[in-house]
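Peer 1: predicted structure and sequence below. I'll ask about it afterward.
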Amino acid sequence: MKLIFNDATELTIQSADIQAGGNLLIRTISETPEKLKMLFQDTTKTRKMIVKEREDVLVTYENYENFYSITEYTGGIFGVAMCKKEDLPEVKAEIQNAAVMVAQIQAQELTDLQALQVQAIYPEWSEDGVEYAKDYKIQYNNILYKCVQAHTSQSDWAPGVAPSLWTAIANPSSSGTKENPITVPEMVTTAGMEYVKGKYYSWNEKVYLMNRVGMTDGESIILYFSPDTLVGQYFEEV
């Protein structure tokens, strides 16, 4: 069996087949690893390769131009792995990174509830001078945050530390009724929380109704206080 390169040069081989990962694996005992590497790194040769047995064409491989590796097997057999450009690990990684970036951009359009369901897609907060727009969502210490005020990040303006810039997006596991109030997290004083008029909240085993005068039912506001500290202003204890 022989492999005929695109420039008509030939190499005696034992086999050639496509592997599960998409690479073309060519096994041969005809040359040294150094010579094989030189042969298969020549893209002029590898652009098109034909496998023949006697004079019969068994298969033609095109565009497997990229040399990937050489593996030595028992019996002095060497396996040369070739792949298409789109199957190179670095190209696959680039495509995957691009897909993640697109998904992260699209995820910014989701509602807070939808965002919580796909939290892992959101980028981690960075202190390295990133310009964050209002309502931009990030995650930090496994908590999903939303930008309250547009700013350029710096190390001492981290979510949970700068409440005027970031607010945590609460998981509405409770309905906000008197019987099933929304639990206020302990981090409320640093991360903030979005309270909704007409909903009930639980804090330290007590229930509070958010009933701010001047707000309509369903209207929300971000506060950095637990309900018990704002009784008479924003809340009433039930």
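Peer 2: Looks like it arrived, so ask away.

Peer 1: C-alpha only now, for contacts and for neighbours.
Peer 2: Fine.

Peer 1: how many neighbouring residues does the residue lying closest to Q139 once chain neighbours are set aside have?
Peer 2: Counting by Cα to Cα, 6 or more residues apart in numbering, Q139 lies nearest to E124, which is 4.9 Å off, once chain neighbours are set aside. Residues lying near E124 (other Cα atoms under 10 Å) number 15.

Peer 1: middle-most residue in this structure, spatially?
Peer 2: Nearest to the geometric centre of the chain sits V100, at 4.6 Å (Cα atoms, centre = their mean).

Peer 1: which residue ranges of this structure form helices?
Peer 2: 33-40, 43-46, 89-107, 112-117, 188-191 (DSSP state H).

Peer 1: can you list contacts of the fourth one?
Peer 2: Applying Cα atoms under 8 Å, 6 or more residues apart in numbering, the external contacts of helix 112-117 come out as A107, L144, I169, N171, P172.

Peer 1: before we move on, the earlier item: any idea how far the residue nearest to Q139 lies from Y136?
Peer 2: For E124, the distance to Y136 equals 12 Å [Cα to Cα, to the nearest Å].

Peer 1: A further structure is provided below for comparison with the first:
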Amino acid sequence: MADIVTMAKDELRAKGKADAAALAARAASGEANDQELLDNQSMIPTWRSRDFSQVPVGTPYQWEGVIYKLLQQHDATGNESWTPDTVPALWAAVSKPGETGTADNPITAARGMEYQYGLYYLDPEDSQLYLCTRTGEAEGGKVILQYLPHELIGQYFEEAGQ
């Protein structure tokens, strides 16, 4: 009986790995949208210091409860400080679909996310509303930042109330 239970567990593990690999491949090809990644977060592996030089761009990993997509292949072996929330050139946070970036429906900010000028963001650390704006930048332009809005007031954000 123990052999049957062990075989069933091994089969479930193999199916889980195959499903996770299929989701990662669909994310890298652009077939899986952000909502699908959020809905299947339990299938997305946690980031760890490793070699990402052969990992397809767009492959999702999670770090501290946030899903990030690989932007640039790199080798992070032995670089534990290269977490997705600290290296915006390598990773972009997945935002929650349905958040439109209006003052009434702001986007929840995250370290390492792609911000868009002219949109509103809710900072999860201080629960304040911020407008992404920068002198010389047109609305619609984008920038990936490793900081939250309250840390960049006057540079990339202005306070917009609650």
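Peer 2: In hand now; what should we look at? Please read these numbers as outputs of a predicted model, since none were measured by experiment.

Peer 1: closest one to S155 of the first structure among the helices of the first structure?
Peer 2: Across the helices of the first structure, the minimum distance to S155 of the first structure, taken as Cα to Cα, is reached by helix 188-191, at 15.7 Å.

Peer 1: other SSEs contacting the closest one?
Peer 2: Judged by 3 or more Cα pairs under 8 Å, 6 or more residues apart in numbering; DSSP states H and E, helix 188-191 of the first structure is in contact with strand 166-168.

Peer 1: what about the strand it packs on, how far off from the second structure?
Peer 2: Here strand 166-168 of the first structure, set against the second structure after superposition, deviates by a mean of 2.8 Å using mean Cα distance after the TM-score superposition for the first structure.

Peer 1: that strand aligns to what range in the second structure?
Peer 2: Under the alignment (TM-score structural alignment), strand 166-168 of the first structure falls on residues 91-93 in the second structure.

Peer 1: please enumerate residues in contact with the matching stretch?
Peer 2: Residues from elsewhere that reach stretch 91-93 of the second structure, judged by Cα under 8 Å, 6+ apart: 66-72, 84-85, 110-114, 144.

Peer 1: check the offset of that stretch from the chain's centre.
Peer 2: Put simply, stretch 91-93 of the second structure sits 4 Å off its chain's centre (Cα atoms, centre = their mean, to the nearest Å).

Peer 1: how about stretch 154-162 of the second structure?
Peer 2: Computed by Cα atoms, centre = their mean, the separation of stretch 154-162 of the second structure from the middle of its chain amounts to 22 Å.

Peer 1: likewise for stretch 107-127 of the second structure?
Peer 2: Relative to its parent chain, stretch 107-127 of the second structure has a centroid offset of 12 Å by Cα atoms, centre = their mean.

Peer 1: distance between the ends of that stretch?
Peer 2: End-to-end distance (Cα to Cα), stretch 107-127 of the second structure: 12 Å.

Peer 1: how about that stretch, which residues are buried there?
Peer 2: Buried residues in stretch 107-127 of the second structure, counted by 16 or more other Cα atoms under 10 Å: 107-123.
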